[in-house]
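**Q** Dropping the sequence and predicted coords here.
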Amino acid sequence: MVRTTDLENNNFEQGVNYISETAYKFLSKSKVYGGEIIMNKIGSAGKIYLMPCLKRPVSLGMNAFMLRLNENMNTLFAYFYLTTKFGVWQISKRVKGAVTKTIRKDAVRAIPIIVPPINLQNQFAEKIGLIEQQKKLAKQELQESEDLFNCLLQKAFKGELFSHP
């Protein structure tokens, strides 16, 4: 069972909650496969997440909504729209409660969303996909550079960088 804490920490391995196969089958409406938009109901109410593909059966925890979109909406476009300053502001206007913040389904349904033609939304999603690939590659290259630097640093401290005649 994926909880918003798991999504917030991007941790789907340690300290996760499991449910029985019977419960998983019973909770058919809360099955998630990856790519869904998830919204926190309580606590950090209105916080938006994009569900990663975990390649195993997963059900959504109790304190979250899965936003189901119609065929006129690209999920990635909607996710980025809802995480803009305007989207966050629209959501925060609908969050209630002084101590424990909550948001209800009807409030979520009332959030205005612009709906450009689906081909433009799909183009946006493709560009985002390319950017995400470039970011992943850049992170990998940065890690490799840091590993190389640390290796050279160790050799320098041990006096192994220069050969002595």
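**A** Looks like it arrived, so ask away.
**Q** Please make it C-alpha for all contacts and neighbour counts, starting now.
**A** OK.
**Q** what sits against residue 125?
**A** 74, 76, 77 (CA atoms under 8 Å, 6 or more residues apart in numbering).
**Q** Reformat those residues as a markdown table; add secondary structure.
**A** Output for the contacts of residue 125, formatted as a markdown table (DSSP: H, G, I helix; E, B strand; the rest coil):
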| residue | secondary structure |
| --- | --- |
| 74 | coil |
| 76 | helix |
| 77 | helix |
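**Q** here's the one I want to compare it with:
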Amino acid sequence: MFGNPVTNPMGWEVQKLKSLSTKILSGNTPKGGSQVYVDKGIIFFRSQNIWKNRIELDDVAYIDEQTHWKMSQTSVKNRDILITKTGRINTENSSLGRAALFLGEDDSANINGHVYLVRLKKGFIHEFVLYILITDEYRDYIREVCVGGIDKRQINKEHLEEFPIIMPPIDLQQRFADYVRQIDKLKSKMQQELKDLESNFQALLQKAFKGELKVKDGVAV
């Protein structure tokens, strides 16, 4: 539909990421490091929470509101794009340059120094820009421009600001975004159904091993 977003064989207009954005910043490690984490509070995203087009909360940290507001410049807003800053380049699941869209409430999260926040200007299609950033072609591009050693690298802010983003007509971008939203809804529904199925299966196992499971006409009851 759009072609290679890096080589741009279809000749789309190209803009730099900084020209699409009102803010591009990486976070900070709060004074005291992990010692200031709390059991409940403001979500504090680290690189292990940001994956390709998804945010994982299994290993998420929390900070209190006082710490959060001391770092107010990187308070996350709904539909901000989060991008990981560092990682190894020779692994399939490298944390370098992974990107996801934050869909939570404004100011309910913050980021550490290994994550960038990109806040787009009004009028740009977040899902489309995110799609560009998570393509395989863009992954290779990021690995070329990042800096560091033979294995572990990082994306400098200056490089991130200069990322080229193709700009097809806005109606094409919107059609793509609508399609992505439909697919995401379907995925969420299927994931919930799988979760429910697994829960029911585990319940049946518990009954079976406790001797509580009864079978009638070949069906567990």
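**A** In hand now; what should we look at? Bear in mind that the values here come from a model prediction, so they are computed numbers and not experimental data.
**Q** nearest to residue 23 of the first structure, of the contacts of residue 125 of the first structure?
**A** Nearest to residue 23 of the first structure out of these is residue 76 (CA to CA; 29.2 Å).
**Q** So what does the closest one match up with in the second structure?
**A** Counting by TM-score structural alignment, residue 76 of the first structure lines up with residue 127 in the second structure.
**Q** which one is that match nearest to, not counting chain neighbours?
**A** Closest residue to residue 127 of the second structure apart from its sequence neighbours, by CA to CA, 6 or more residues apart in numbering: residue 177 at 5.5 Å.
**Q** Flag every buried residue along the strand or helix carrying residue 144 of the first structure.
**A** Assigned by DSSP states H and E, residue 144 of the first structure belongs to helix 118-157. Neighbour-count burial for helix 118-157 of the first structure flags 121, 122, 125 (criterion: 16 or more other CA atoms under 10 Å).
**Q** Please determine how far the residue nearest to residue 127 of the second structure is located from residue 129 of the second structure.
**A** Taking CA to CA, to the nearest Å as the measure, residue 177 of the second structure falls 10 Å from residue 129 of the second structure.
**Q** Equivalent analysis for residue 62 of the second structure, please.
**A** With distances taken as CA to CA, residue 62 of the second structure is found 28 Å from residue 129 of the second structure.
**Q** do residue 187 of the second structure as well
**A** Using CA to CA, residue 187 of the second structure is found at 20 Å from residue 129 of the second structure.
**Q** One more: residue 147 of the second structure?
**A** 23 Å.
**Q** These two: which is more packed in?
**A** The residue with more neighbours, out of residue 147 of the second structure and residue 129, is residue 129; 19 against 15, by other CA atoms under 10 Å.
**Q** that older thread, now for the residue nearest to residue 127 of the second structure: what does it line up with in the first structure?
**A** Checking TM-score structural alignment: residue 177 of the second structure goes with residue 125.
**Q** Repeat that for residue 215 of the second structure.
**A** So, by TM-score structural alignment, residue 215 of the second structure is matched to residue 161.
**Q** With residue 162 of the second structure instead?
**A** With TM-score structural alignment as the criterion, residue 162 of the second structure matches residue 110.
**Q** Roughly how far does that match sit from residue 29 of the first structure?
**A** Taking CA to CA as the measure, residue 110 of the first structure falls 21 Å from residue 29 of the first structure.
**Q** quick one: the match of residue 177 of the second structure from residue 71 of the first structure, how far?
**A** From residue 125 of the first structure over to residue 71 of the first structure the distance is 15 Å, taken as CA to CA.
**Q** what do you get for residue 3 of the first structure?
**A** Distance of residue 3 of the first structure to residue 71 of the first structure, given as CA to CA: 27 Å.
**Q** Pick out whichever of the two has more residues nearby.
**A** residue 3 (18 against 8).
**Q** Would you confirm that that one contacts residue 58?
**A** No - counting by CA atoms under 8 Å, residue 3 of the first structure does not reach residue 58; the two are 10.3 Å apart.
**Q** Could you say which helix or strand holds the residue most central in space within the second structure?
**A** For the second structure, residue 100 is the residue whose C-alpha lies nearest the centre (CA atoms, centre = their mean; 2.1 Å). Under the criterion of DSSP H and E, residue 100 of the second structure resides in strand 99-101.
**Q** What's residue 36 of the first structure aligned with over in the second structure?
**A** Under the alignment (TM-score structural alignment), residue 36 of the first structure maps onto residue 80 of the second structure.
**Q** ok, and the closest non-adjacent residue to that match?
**A** residue 119 (5.0 Å).
**Q** That neighbour belongs to a strand, doesn't it?
**A** Yes - the assignment for residue 119 of the second structure (three-state DSSP) places it in a strand.
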